[in-house]
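*Asks:* sequence and computational prediction follow.
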Amino acid sequence: MTAPFVHPYIPNTAPESRAAMLAAVGAASVDEFYADIPASLRLSRPLDLPAPFVAEQDLARHVQGLLAKNRSTAERLSFLGAGTYNHYVPAVVDEVIGRSEFLTAYAGEPYEDHGRFQALFQYQSLMAELLEMDVVNVPTYDGYQATATGLTMSGRLTGRGRVLVVSDVLPAKLAKVHDYVRAHLTLDHVSTVGGTADVAAVRAALGDDVAAVWVETPSATGAVEAALSEIAEAAHAAGAVVVVGTDPIGYGVLTPPTVAGADIVTGDIQSLGLHQWFGGAHGGFIAVHDDPTFVMEMPSRLFGLATTDVPGEYGFGDVAYDRTSFAHREDGKEWVGTAAALWGIAAGVYLALMGPTGMAELGEVLLARTRYAQQALAAVPGVALDDDAVHLREFTVTFADVTAEAVVTALRTKGIEPGVVVDEHRLLVCVTELTSQADIDTLAGALAEVTASDLFAKEQNR
């Protein structure tokens, strides 16, 4: 008889420990915990893992070998974006969030407050100024969750169940939002024109069952929505809420969505002082006007300024805590899950360092670099831009004679990550302030070599 396996790293795998835990919860086997998961989604074999290493140094060597297979965007010329961006992170940001009063193991929650509440209040204030909104939450898990929460807020506010999706949305974001809202809302897609919303189609799709009009700007392809005011006017006339998903990096120069009529502005703060790493550090923001109707529907935490019993002294703490899922637990309107408070502090440091002038200069650089890259790539024979909208940071190109996957494969041999494949012939290209004019010229030259190769083109057309 084979002896039961006890993992050297996980003591609870011992048979007596497992039996005690199962008895405590009244379960006959571990399989009972997965009864709701369809058999088709379960792995019917053991994980493909190496045998456990007894010595710590052997385990460390093995893990180091795995990590060495990765290549970061700092090691290659990268034009990758699609939700996680390679912006410069000032050294002071990492220095501040590495301090013991902020750096914690979970959700930025120390057992004592040594300035964390004030730091998050300052972050919220800086974000509110950037977005020209009044109230901004403590960061949620990521921007996908933030947008999903903004949409579910609209459903509760209006009592309606349909959302018009009027922009091109990143597939990963769309899938995550759908998973989050599907119990309460249906997503109804309205086709775009020239990279941005089709206003006439949006008006035609509006009805008294529409809870929200969801606008992404910049969109999945980096297109900046030019008709937000018209969309907002039509949505409000139909009694719908306007929810905007966005990236705050451009609002030193672009007009914030709230000025054009947005009711709820959501997005991710990864571009504000958070590293790209291997998938990024992410945190979601939700911003609303100083309207109790909207504020009280926000399920996540807010920190505000409060007076104390001591004259001249003040403190920082939760605002309307009793509206949150933390207070109501299972009876809450919505559960917000893990907070990303540490990343909020990082974004706050970044915004304080940049200031209005720095954010304006950054926005101008991003717009200029994006346009230069569009022109440089469009000048390559066999490469065409997909639309004539204003783009921030990202845009798509179509290849006439080669596949996008083949272009990526060919350029990787030259140490270049040219972008993210959208479909067979389309590529999403991203530039930031870290992408120099010389970098863009290098990409254009490499693309010219690939698309000019008759042998390569013939191979792709077989």
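*Replies:* Done, it's in.

*Asks:* contacts, neighbours, all on C-alpha from now
*Replies:* Will do.

*Asks:* just the buried positions in stretch 339-359, please.
*Replies:* 339-351, 354, 356, 359 (16 or more other Cα atoms under 10 Å).

*Asks:* can you check stretch 381-399 too?
*Replies:* For stretch 381-399, by 16+ other Cα under 10 Å, it's 382-387, 389-399.

*Asks:* these two touch, right, M133 and A287?
*Replies:* Yes - using Cα atoms under 8 Å, M133 makes contact with A287 at a distance of 6.2 Å.

*Asks:* these two: which has the busier surroundings?
*Replies:* Using other Cα atoms under 10 Å as the criterion, M133 and A287 rank with A287 on top: 29 against 23.

*Asks:* what's the separation between the more buried one and D441?
*Replies:* 39 Å (Cα to Cα, to the nearest Å).

*Asks:* residues in contact with the residue nearest the centre of the chain?
*Replies:* Note on the chain: the residue nearest the mean C-alpha position is G143, at 4.0 Å, using Cα atoms, centre = their mean. Applying Cα atoms under 8 Å, 6 or more residues apart in numbering, we find G143 in contact with T266, G267, D268, I269, H282, G283, G284, F285.

*Asks:* structure two is appended below for comparative analysis:
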Amino acid sequence: MTQTFVHPYIPNTAPETRAAMLAAVDAASVDEFYADVPDGLRLDRPLDLPAPLVAEQDLARHVRGLLAKNRSTQERLSFLGAGTYNHYVPAVVDEVINRSEFLTAYAGEPYEDHGRFQALFQYQSLMAELLEMDVVNVPVYDGYQATATGLTMSGRLTGRSRILVASDVLPAKLSKVRDYVRAHVELVAVPTVDCTADVEAVRAALGADVAAVWIETPSATGAVEAAIREIADAAHAAGAVVVVGTDPIGYGVLATPASAGADIVTGDIQSLGIHQWFGGGHGGFIAVHDEPRFVMEMPSRLFGLATTDVEGEYGFGDVAYDRTSFAHREQGKEWVGTAAALWGIAAGVYLALMGPAGMADLGEVLLARTRYAQQRLAAIDGVRLADAAVHLREFAVELPIPAADAVAALRAQGIEPGVVIGERTLLVCVTEVISQSDIDRLAVALAAAVSPVVASAEEQIR
């Protein structure tokens, strides 16, 4: 008789246990739980899994084999960006966040805090200074969620239901934000001009039903929006809120959205001391002015200074806890679950190390190297820049050959030249870890890849 092996810690795979669980919820089969999933999204075949591994060392060997297939951006020359960036992470950042009181602390209260609340308070303070805002949350899952929350906040604040999308947004971000907000507000795209917002088109689209104008800067292609003040003035005149999705990495040198009239500033902190890690550790920030109507719409946890029973002593605790879903439960305005608090501590350490002067130097380096890369690539016959906007870190180039072919050719030389965003369009990312000689190497390799096509075209013209 063949006996089925049942892992002692996964008992629901046993037929008897599964039957008991189905009976408890009055279901005839597991398929009933997936009735709402369209057939086109179902796998309808067994998962491609290896044969059962009965020993831990066998599992470890199998996983090492899978990981060995990966190549990190430290092993290859990488110009990949599009939401996850290869910035330098100082060694002390990893040292601090790997401390046990931070690394393993999922949740807690002041009496068992071990400094985590204080570290997050300091992160919030540093972010607020960088963004020229007053109130910043403990990080949520990622920048996508943070921006979606900022937009739903605008709907609640105004009682309106339409959001004007004024900038080019990364397709993945736009998809997630739309999925998050669709039950509350409608996203309406306003076509851009030269990869930046069309101010007149935004003005024309404003109306009494517009809750907010969503501006993304840098945009999906790294373009810096220069007309935030004009858009903000028009939006405010129409009673709408201005929500800006951004990356904080450039605000040591760029004017902040807050200084141009933004009401809610959101984004991701991955650039601030967090590795790419095959997709990145991400954390989303939401920043507002110190206005109760905005602060009380924030669903995320906030930490502030709190007095104690001992004169002269203070601690760190929740601010306006009664506005959160932790307090309201099912009556909450928006649910907030697990926070990306560890990444907030990482970003706090990074900002403390850099300081205002360091962030200014970094911003200048990013602007300069981005421009140098644009000039070097645009000098290649047949290659042109996709727009004339000012760019930070990323920019798009139009190629005379399919972008996928260019990627394949350069990848064979150990270069990841960028992300394909169109048939002949490549999104190139330059950070401070990319040197001038790295950019020159990319330019030489790309020129060699496109030269046969350019030469053929010139021959036909002759």
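*Replies:* Structure received. Please read all numbers here as calculations on a predicted model, not as lab measurements.

*Asks:* TM between them?
*Replies:* Once superposed, chain against chain, the TM-score is 0.96 (TM-score structural alignment, normalised by the length of the first structure); 458 aligned residues with a Cα RMSD of 2.0 Å.

*Asks:* rewinding a little: tell me which two of the buried residues of stretch 339-359 of the first structure sit farthest apart.
*Replies:* A339 and P356 (26.8 Å; Cα to Cα).

*Asks:* still on that earlier bit, which members of the contacts of G143 of the first structure are the farthest-apart pair?
*Replies:* Counting by Cα to Cα, the most remote pair of the contacts of G143 of the first structure is T266 and H282, 13.0 Å apart.

*Asks:* wait, what's in contact with G358 of the second structure?
*Replies:* So G358 of the second structure contacts G252 (Cα under 8 Å, 6+ apart).

*Asks:* which helix or which strand is home to it?
*Replies:* helix 341-378 (DSSP states H and E).

*Asks:* average offset of the following helix or strand past that helix relative to the first structure?
*Replies:* Counting by DSSP H and E, the next helix or strand C-terminal to helix 341-378 of the second structure is strand 384-385. Following superposition, strand 384-385 of the second structure is found to deviate from the first structure by 0.3 Å on average (mean Cα distance after the TM-score superposition for the first structure).

*Asks:* gap between strand 384-385 of the second structure and the chain center?
*Replies:* Centroid displacement of strand 384-385 of the second structure relative to its chain, using Cα atoms, centre = their mean, to the nearest Å, is 26 Å.

*Asks:* which part of the first structure matches that strand?
*Replies:* Per TM-score structural alignment, the counterpart of strand 384-385 of the second structure in the first structure is residues 384-385.

*Asks:* other residues contacting the matching stretch?
*Replies:* By Cα under 8 Å, 6+ apart, the list of residues contacting stretch 384-385 of the first structure reads Q374, L377, A378, F395, T396, V397, T398, F399, A400.

*Asks:* residues touching the residue found closest to H391 of the first structure once you drop the neighbours it is linked to in the chain, list them.
*Replies:* Spatial nearest neighbour of H391 of the first structure, excluding adjacent residues (Cα to Cα, 6 or more residues apart in numbering): A223 at 4.4 Å. Contacts for A223 of the first structure were tallied using Cα under 8 Å, 6+ apart; they are G195, T196, T217, A389, V390, H391, L392, E394, F395.

*Asks:* look up how far A240 of the first structure lies from the third one.
*Replies:* Just to be clear, that refers to T217 of the first structure. For T217 of the first structure, the distance to A240 of the first structure - Cα to Cα - is 18 Å.

*Asks:* what's the span of stretch 425-434 of the second structure, first residue to last?
*Replies:* OK, stretch 425-434 of the second structure end separation, Cα to Cα: 21 Å.

*Asks:* can you map out the strands along the stretch 51-200 of the second structure?
*Replies:* Secondary structure of the stretch 51-200 of the second structure (DSSP state E, counting those that start in this stretch): strands at 77-78, 135-136, 162-165, 186-189.

*Asks:* distance from the last one to the first structure after superposition?
*Replies:* What it means is strand 186-189 of the second structure. For strand 186-189 of the second structure, the mean deviation from the first structure after alignment is 0.6 Å (mean Cα distance after the TM-score superposition for the first structure).

*Asks:* mind giving me the packing neighbours of that strand?
*Replies:* On a contact count with 3 or more Cα pairs under 8 Å, 6 or more residues apart in numbering; DSSP states H and E, strand 186-189 of the second structure meets strand 162-165.

*Asks:* that older thread, can you tell which of the strands of the stretch 51-200 of the second structure is closest to A51 of the second structure?
*Replies:* strand 77-78 (35.7 Å).
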